[in-house]
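K.L.:
Quick one: sequence and predicted model below, then my questions.
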Amino acid sequence: MSVTDQELHKTPLHALHLELGARMVPFAGYAMPVQYPAGLMAEHRQTRESAGLFDVSHMGQLRLSGPEAARAFETLMPVDVVDLAPGKQRYGLLLTDEGTIIDDLMFANRGDHLFVVVNGACKHVDLAHLQERIGKRCEIVTMFDRGLLALQGPKAVDALQRVVPGVDKLVFMTGAGLVWNGADLFITRSGYTGEDGFEISVPAAQAEALARTLLSQPEVKPVGLGARNSLRLEAGLCLYGNDIDTTTTPVEAALTWAIQKVRRTGGARAGGFPGAARVLGQLDGTVPVARKRVGLVAQERVPVREHVELQDTAGQRIGEVTSGLLAPTLDRPIAMGYVPPALAAVGTRVQALVRGKPVPMEVAAMPFVPNRYYRG
């Protein structure tokens, strides 16, 4: 069934996308730009070499406030919320009672509240989950009407500093409240491309004016969802619904780096999150792990897409690809997928069954392209 434009939500930048000649597609219930006339490859290179501006206003922005907000939020995730310092940002994972992933998200300590950004396709489910589990312990305010812009690339700081002075003081995974033309912004130095860059929360009424101002900077061009996907895959970053979902645990998804020591076995705040017995058991080896997310590089120039079957070298099914494409930066096919732990070591040979033909692949370290976050 096709989704008509009338049934889709529109971001505050909708008219601007049309003016810029974007090809619009349905995504997470919104009409979103998949690419502009320059095309995916040019937009990908623009972000790697200079600066690309992305509309990510479909994402869900939330504010959690009250004296119990941090402790309450920590009960839902295997991450350290309580000790996150003001001005700092962290990656988090909302878990089911079985220890599988409801959503991945970013949250920042703004001093008097937590600022949370969740995935667009999950935001209403996430909101219901938060209200049910911790709604009595803290105030949960939705800011789904705010715009969210991502300015990504090695020259993003030059362009943004000209428009919003002071952003150059931020380092990776920190944020600050700043003002532009009377509009209250919250800017974090983070993103979803592996490059240095920023995410900018802006009132809807000022979103288009800010986007136009950024696009007027010589370093900046608009970039759509297509290049956002190729950039994040080269960076080895998960896409919710493809690489992680309610069938995967953080350990299976190779996201154990996101579980701080204070939440692991032994400390006063260890465990206490949904599915803790399973997740901590997988971490310490007492609960078996059936599969692991790995990076894969094809040994032939054949793109390997999601849902393609993965086999061992004897032709036995071992798993499937969850994300895959021809990497623009590397000019070779890369993918992520799940394989048994015994076949997860870097250098292991497997094969993907593409249109009935086995394509040799090798397990590779991620990120495929080195990250260039600015850490000061």
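P.N.:
Received it, and whenever you're ready, just let me know what you need.
K.L.:
hey, let's count contacts and neighbours off CA atoms from now on
P.N.:
Fine.
K.L.:
what ranges do the helices span in the stretch 1-150 of the chain?
P.N.:
Under the criterion DSSP state H, counting those that start in this stretch, helices of the stretch 1-150 of the chain are mapped to 14-19, 40-49, 69-74, 123-134.
K.L.:
wait, which of those helices is closest to residue 307?
P.N.:
Smallest distance to residue 307 across the helices of the stretch 1-150 of the chain (Cα to Cα): 22.1 Å, for helix 40-49.
K.L.:
Which residues does the closest one contact?
P.N.:
35, 52, 152-155, 195, 221-224, 226-228, 230-231, 328-329 (Cα atoms under 8 Å, 6 or more residues apart in numbering).
K.L.:
Second structure follows, compare the two:
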Amino acid sequence: MSESEDHTDPAKLPLDAWHRAQGARMVPFAGYEMPIQYEGIVAEHEWTRSHAGLFDVSHMGQLLVSGEGAADALEALLPGDIAALKPGRLRYSLLLDANGGILDDLMVTNVTAEGGEPTYYLVVNGATKWDDIAHLREHLPDEITLTHLEDQALLAVQGPEAETALRRVFRDAMGDLKFMQGTRFSFGDIDIGISRSGYTGEDGFELSLPAEHAETLAGRLCAEIEIKPIGLGARDSLRLEAGLPLYGHDLSPETDPVSAGLAFAIGKRRRAEGGFPGAERVLRLLEDGTDRLRVGLALEGRLPAREGARVFAGETPVGEVTSGGFSPTLGHPVAMAYVARERAAQGAELEIEVRGKRLPARVTAMPFVPHKYYRGDK
């Protein structure tokens, strides 16, 4: 999910001192001082792919939307089938403007307690959270309550050994979760919300807990042999290999869900009924197609293409790179770009202009590295 850089008066994460004690190099990002790396981006990337990494994503916005009619209220702003979301289930969705442009991408979890009022937990991107909150306050009905969980930290443990390590720490308290399922449990005096989700393409979990306990839990988790702290740099290279778009780069208000390859976020019932912002335009694009599409590009050599690089077919400009970098897993550069629909077929040969040179690139399927989400098949 998202976040643009912000170099003005960055705030500090609850774990700021802890990150520095672990040797993190801190940089301004999404309005916060964030750890970009500890021992090196490639080493941290490879550790996460083979073991498990702890990511501090407390800059993200954590919100509760509650009250009778909360699902209908959210469906007036999001294209997902929120009403069908059962308690303990998560769904990826999009906050859309009146033209169907993407204001943010986010996760929605039904956290309604048995016998309690309907309640949904939203995780929104750090750089957009204040705009998202303002948008929600403006458009949600008065009888719906919006709560910003400002005193909560958010930690992600990602990688093939994440479950092994967490079960050693939490034992049976965390329950048996599959991908896109969540629950709550107590760990000593710490109340933790956990979901089996993340943004690396690996199996993993996200943990929401009171910020005052974040350092205690981070230290306990990193005491496990499988887990090391991982910075923002590897988080970006991991999500790129997984073909996951980053808000402010691959997604923006100028981007619609169909061009972005996110039509799966538009529920079947919502396609039939509409009723979400920009529905008329978005449903027309679903029917007729779009002028451009987000595609994956594989490059030869080692020189990566970065955001803003132009994509060519012969001498004709046909698109622009929105995310790019060297793939440690694959051993060559990869990129995401929006290109003209007629040039978006898998296998299409294109060129990317980098430092005055044209680099050969081939349209390839995403994810670049297969997802390893646990869906109950092991």
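P.N.:
Thanks, I have it. This one's a predicted model, so the numbers in the text were calculated from it and none came from an experiment.
K.L.:
The contacts of helix 40-49 of the first structure in helices, which ones?
P.N.:
Among those, the residues falling in helices (DSSP state H) are 226, 227, 228, 230, 231.
K.L.:
The counterpart of the fourth one in the second structure: neighbouring residues, count only.
P.N.:
This points to residue 230 of the first structure. Taking TM-score structural alignment, residue 230 of the first structure has residue 237 as its aligned residue in the second structure. Look at residue 237 of the second structure: counted by other Cα atoms under 10 Å, it has 23 neighbours.
K.L.:
wait, doesn't residue 237 of the second structure sit right on residue 325?
P.N.:
Yes. Counting by Cα atoms under 8 Å, residue 237 of the second structure touches residue 325, with 7.0 Å between them.
K.L.:
Can you tell me which of the contacts of helix 40-49 of the first structure are classed as buried?
P.N.:
35, 52, 152-155, 195, 221-224, 226-228, 230-231, 328 (16 or more other Cα atoms under 10 Å).
K.L.:
Correct me if wrong: residue 186 of the second structure contacts residue 194.
P.N.:
No. Using Cα under 8 Å, residue 186 of the second structure makes no contact with residue 194, being 10.5 Å away.
K.L.:
Show me what residue 152 of the second structure aligns to in the first structure.
P.N.:
Checking with TM-score structural alignment, residue 152 of the second structure has residue 146 as its match.
K.L.:
Run a quick check on that match versus residue 206, I expect a contact.
P.N.:
No. Residue 146 of the first structure is not in contact with residue 206 according to Cα under 8 Å; the separation is 9.4 Å.
K.L.:
What range does stretch 185-195 of the second structure cover in the first structure?
P.N.:
Counting by TM-score structural alignment, stretch 185-195 of the second structure corresponds to 178-188 in the first structure.
K.L.:
which outside residues touch that stretch?
P.N.:
So stretch 178-188 of the first structure is contacted by 89, 163-164, 167, 170, 172-177, 198-203, 206 (Cα under 8 Å, 6+ apart).
K.L.:
For ChimeraX, write the selection for the buried entries among these.
P.N.:
A single ChimeraX command selects the buried members of these (16+ other Cα under 10 Å):
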select :89,163,164,167,170,172,173,174,175,176,198,199,200,201,202,203,206
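K.L.:
So which of the contacts of stretch 178-188 of the first structure are in helices?
P.N.:
Reading helices off these with DSSP H, I get 163, 206.
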